[in-house]
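> dropping a prediction and its sequence here:
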Amino acid sequence: MVVAGEGDYDRKVLQHLLPALHPGECPEVRMLKKPIRLARAQSKLHPRLQDIKKYANALADTAELAGIVIHADLDGVADESYDKLRRRLCEEMNGVFKGTPTALALAAYEIEAWLMLFPDAFTALHPGWKLKEADCRRDLAKLQKAKEHLMKNLGKPDYRESHAPQLMEKAVKGGHVSPKPTGNNRSFMDFAKDITAWPKAA
């Protein structure tokens, strides 16, 4: 399985998350380290997906390609524009990677809003960290600038992007991750729906 996306920390979050969502035994996760930005690609979308395909096919020379996962931060909330963009990206991905399972991690507003679905992971990583009850109840797909929100509200130590993979690792190891978590973030559940529809590995 190949994971591509915008940043190293985001890709590492997915590396921890994917085994918890995959419907069978999760295949080995390989990372495309070159940053790939799709959300605002417009006319450059097709060639960028072709770059990912070229890398994935090179890996497939030595191992069976189980699927393609692509991450992009929406930098916006989940609304009609999210639906439109997700449809466009998925259609283009399905065309380029025809015959290969795909999943789009289009995180609204950014991947930190996914992490907030698993509040126990924050305390597990740093005992002084605790999400507010209001944050646990809110529609996290509508939370603007989730990263800044955590930096402002978590307390010490200050939240950094490098904490993101550690938080997802804690969430998975703690058994908190499922395709339909207790919290609310439609962009996470759309991604989980993509992954859980993949065929089980033989």
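That came in fine, so what should we check first?
> please make it C-alpha for all contacts and neighbour counts, starting now.
OK.
> who are the contact partners of Lys34?
Ala4 (CA atoms under 8 Å, 6 or more residues apart in numbering).
> sorry, that was for Leu89
Leu89 neighbours (CA under 8 Å, 6+ apart): 38, 104.
> for the helix or strand where it lies, the distance to its chain's centre please.
Using DSSP states H and E, the element containing Leu89 is helix 80-96. Mean-position distance between helix 80-96 and its chain equals 15 Å (CA atoms, centre = their mean, to the nearest Å).
> same deal with stretch 141-158?
That offset, for stretch 141-158, works out to 18 Å (CA atoms, centre = their mean).
> and it, how far apart are its ends?
Stretch 141-158 stretches 23 Å from its first residue to its last (CA to CA, to the nearest Å).
> please point out which parts of it sit buried.
Buried positions in stretch 141-158, judged by neighbour count with 16 or more other CA atoms under 10 Å: 141-147, 150, 154.
> contact partners of that stretch?
75-78, 108-110, 112-113, 128-131, 159-161, 184-187.
> out of these, which end up buried?
Buried among these (16+ other CA under 10 Å): 75-78, 108-110, 112-113, 129-131, 159, 184-187.
> among those, which ones are in helices?
If you go by DSSP state H, the buried ones among the contacts of stretch 141-158 have 112-113, 186-187 in helices.
> need those in CSV with distance to Ile70, can you?
Compiled in CSV, these are given as follows (distance: CA to CA, whole Å):
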residue, distance to Ile70
Glu112, 16
Ala113, 17
Arg186, 17
Ser187, 13
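> give the contact list for Asn184.
117, 137-141.
> go again with 7 Å.
With contact set as CA atoms under 7 Å, 6 or more residues apart in numbering, Asn184 has these partners: 138-140.
> go on, Ile70?
3-5, 103-105.
> quick one: the strands in the chain?
2-4, 30-31, 68-73, 102-107 (DSSP state E).
> for the shortest one, packing partners?
Read that as strand 30-31. With contacts taken as 3 or more CA pairs under 7 Å, 6 or more residues apart in numbering; DSSP states H and E, strand 30-31 sits against strand 2-4.
> which single one of the ones in helices among the buried ones among the contacts of stretch 141-158 is nearest to Leu167?
Leu167 lies nearest to Glu112 out of these, by CA to CA, at 9.7 Å.
> distance-wise, check that closest one relative to Ala78.
14 Å.
> repeat for Ile68
23 Å.
> then Leu154?
Distance from Leu154 to Ala78, by CA to CA: 24 Å.
> now Lys98
27 Å.
> please apply the same query to Glu64.
For Glu64 relative to Ala78 (CA to CA), the value is 34 Å.
> against that first model, consider the following:
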Amino acid sequence: MAAKQKQHKERSKRRVVLVFGEDDNDREAVKHLVQAIWPEVPSIEPRRAPLILQKGRDAAEQRKNAAAVANVVRGSSVTVDVVAVLAHQDCDAVEPAHVALSEQIEMELGDAGVPLPCAATPAWEIESWWYLWPEAVAQVNPRWCKLAREGEEVGRIVNVKERLIKDLRPKAKDKRTADYVESDAPRIASTIRERNHVNDVRAKSASFMRFRKRVLEIRDALASEVA
């Protein structure tokens, strides 16, 4: 009886997906991408702390970081029903570095008691994903050069943020405009969502496809619980 009462109480709360990441820009960008992939996602809320700091750390530090995330989840669960947790961390390495990092993040968070963890681990970093949607990037700043890496494996571009800045910089001197900066990331992701570009990818990114697959797995898992 007590278990049923607890389950009913949880279901009466607002369902929420929490997003953790390296900074506000990354968290907001990941939020928009999830909403693009999964339009019916429950409320999705970024959390500023703790940062996801798994990469390059020893096992004890990884567990400590995961426990800190779990503590925030438990605190949030007093007022909302936290149904899943998204965790962003750039690989700072080329694909397939995202595979091990994603598995590590999801394993540590799962072991700490975090519900349905999902890692967002762009290789080299999140800027590689913007090559997937050149139309969305162009809509954010029409004066930028149109990205042209159709069919390329963009997850293998080293130091991709610097490469993206150069690729977007206008060639003609009379078309000068501001360079790409990290605060442009949420605007690009929002455009991808608003213009429904997310499934129309023009390049290849195993790290994005892995992220997309995991988001859809969580969507299906939650749907089966409700059913």
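In hand now; what should we look at? Bear in mind the structure is a predicted one, so any value in this text is a computation, not a measurement.
> quick one, which of the contacts of Asn184 of the first structure are buried?
If we count by 16+ other CA under 10 Å, those have these buried: 139-140.
> show me which of the contacts of Asn184 of the first structure is closest to Ala58 of the first structure.
Using CA to CA, the contacts of Asn184 of the first structure come closest to Ala58 of the first structure at Leu140, 37.4 Å.
> which ones are touching the closest one?
So Leu140 of the first structure contacts 113, 184-185 (CA under 7 Å, 6+ apart).
> now do 8 Å
Taking CA under 8 Å, 6+ apart as the test, what Leu140 of the first structure contacts is 108, 113-114, 116-117, 183-185.
> give me the residue at the spatial middle of the second structure.
For the second structure, the residue nearest the mean C-alpha position is Val30 (3.4 Å; CA atoms, centre = their mean).
> counterpart of that one over in the first structure?
Val30 of the second structure maps onto Leu14 in the first structure, with residues paired by TM-score structural alignment.
> tell me who's in contact with that match.
Contacts of Leu14 of the first structure (CA under 8 Å, 6+ apart): Val3.
> next one: the one 5 residues further on
Under the criterion of CA under 8 Å, 6+ apart, the neighbours of Pro19 of the first structure are 25-26.
> same thing but 10 Å
25-29, 172, 195 (CA atoms under 10 Å, 6 or more residues apart in numbering).
> could you dump those residues into TSV with distance to Lys53 of the first structure and neighbour count added?
As requested, the contacts of Pro19 of the first structure are exported to TSV (distance: CA to CA, whole Å; neighbours: other CA atoms under 10 Å):
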residue	distance to Lys53 of the first structure	neighbour count
Glu25	23	11
Cys26	20	15
Pro27	18	17
Glu28	17	13
Val29	15	19
Val172	29	20
Ile195	18	24
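> just the ones of the residues you listed in helices?
Using DSSP H, those in helices are 172, 195.
> for Met168 of the first structure, see how far away the counterpart of Arg195 of the second structure in the first structure is.
Correspondence of Arg195 of the second structure to the first structure, assessed by TM-score structural alignment: Gly174. Distance check for Gly174 of the first structure against Met168 of the first structure: by CA to CA, it reads 10 Å.
> now Pro27 of the first structure
Pro27 of the first structure is 18 Å from Met168 of the first structure, by CA to CA.
> Glu91 of the first structure: which of the contacts of Asn184 of the first structure is nearest?
Taking the contacts of Asn184 of the first structure together and measuring to Glu91 of the first structure by CA to CA, the closest member is Leu140, at 25.4 Å.
> what sits closest to Trp133 of the second structure if chain neighbours are left out?
Val201 (5.7 Å; CA to CA, 6 or more residues apart in numbering).
> can you get me a residue count around that neighbour?
For Val201 of the second structure, the neighbour count with other CA atoms under 10 Å is 17.
> and for Asn141 of the second structure?
So Asn141 of the second structure, with other CA under 10 Å, has 18 neighbours.
> counterpart of it in the first structure?
Per TM-score structural alignment, Asn141 of the second structure is aligned with His126.
> next: Ala66 of the second structure.
Ala66 of the second structure maps onto Leu49 in the first structure, by TM-score structural alignment.
> next one: Arg212 of the second structure
In the first structure, Arg212 of the second structure lands on Ala192 (TM-score structural alignment).
> residue contacts, its match?
So Ala192 of the first structure contacts 17-18, 20-22, 103-105, 178-180, 186 (CA under 10 Å, 6+ apart).
> can you check Glu153 of the second structure too?
95, 128, 131-132, 203-206.
> which two in the ones in helices among the buried ones among the contacts of stretch 141-158 of the first structure are spaced the farthest apart?
Glu112 and Arg186 (13.7 Å).
> how close does Trp133 of the second structure sit to Ala93 of the second structure?
For Trp133 of the second structure, the distance to Ala93 of the second structure - CA to CA - is 21 Å.
> count the residues that sit near Thr79 of the second structure.
Count around Thr79 of the second structure with other CA under 10 Å applied: 12.
> and what of Gly75 of the second structure?
12.
> tell me which residue of the first structure matches up with it.
So, by TM-score structural alignment, Gly75 of the second structure is matched to Ala58.
> residues touching the match of Arg195 of the second structure, list them.
118, 120-121, 124, 168.
> still contacting in the second structure, which of the contacts of Asn184 of the first structure?
For these, the contacts that are reproduced in the second structure, applying both residues aligned by TM-score structural alignment, their matches' CA atoms under 7 Å, are 138-140.
> now those residues as JSON lines including distance to Tyr9 of the first structure?
What follows is these, written out as JSON lines (distance: CA to CA, whole Å):
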{"residue": "Arg138", "distance to Tyr9 of the first structure": "25"}
{"residue": "Asp139", "distance to Tyr9 of the first structure": "24"}
{"residue": "Leu140", "distance to Tyr9 of the first structure": "20"}
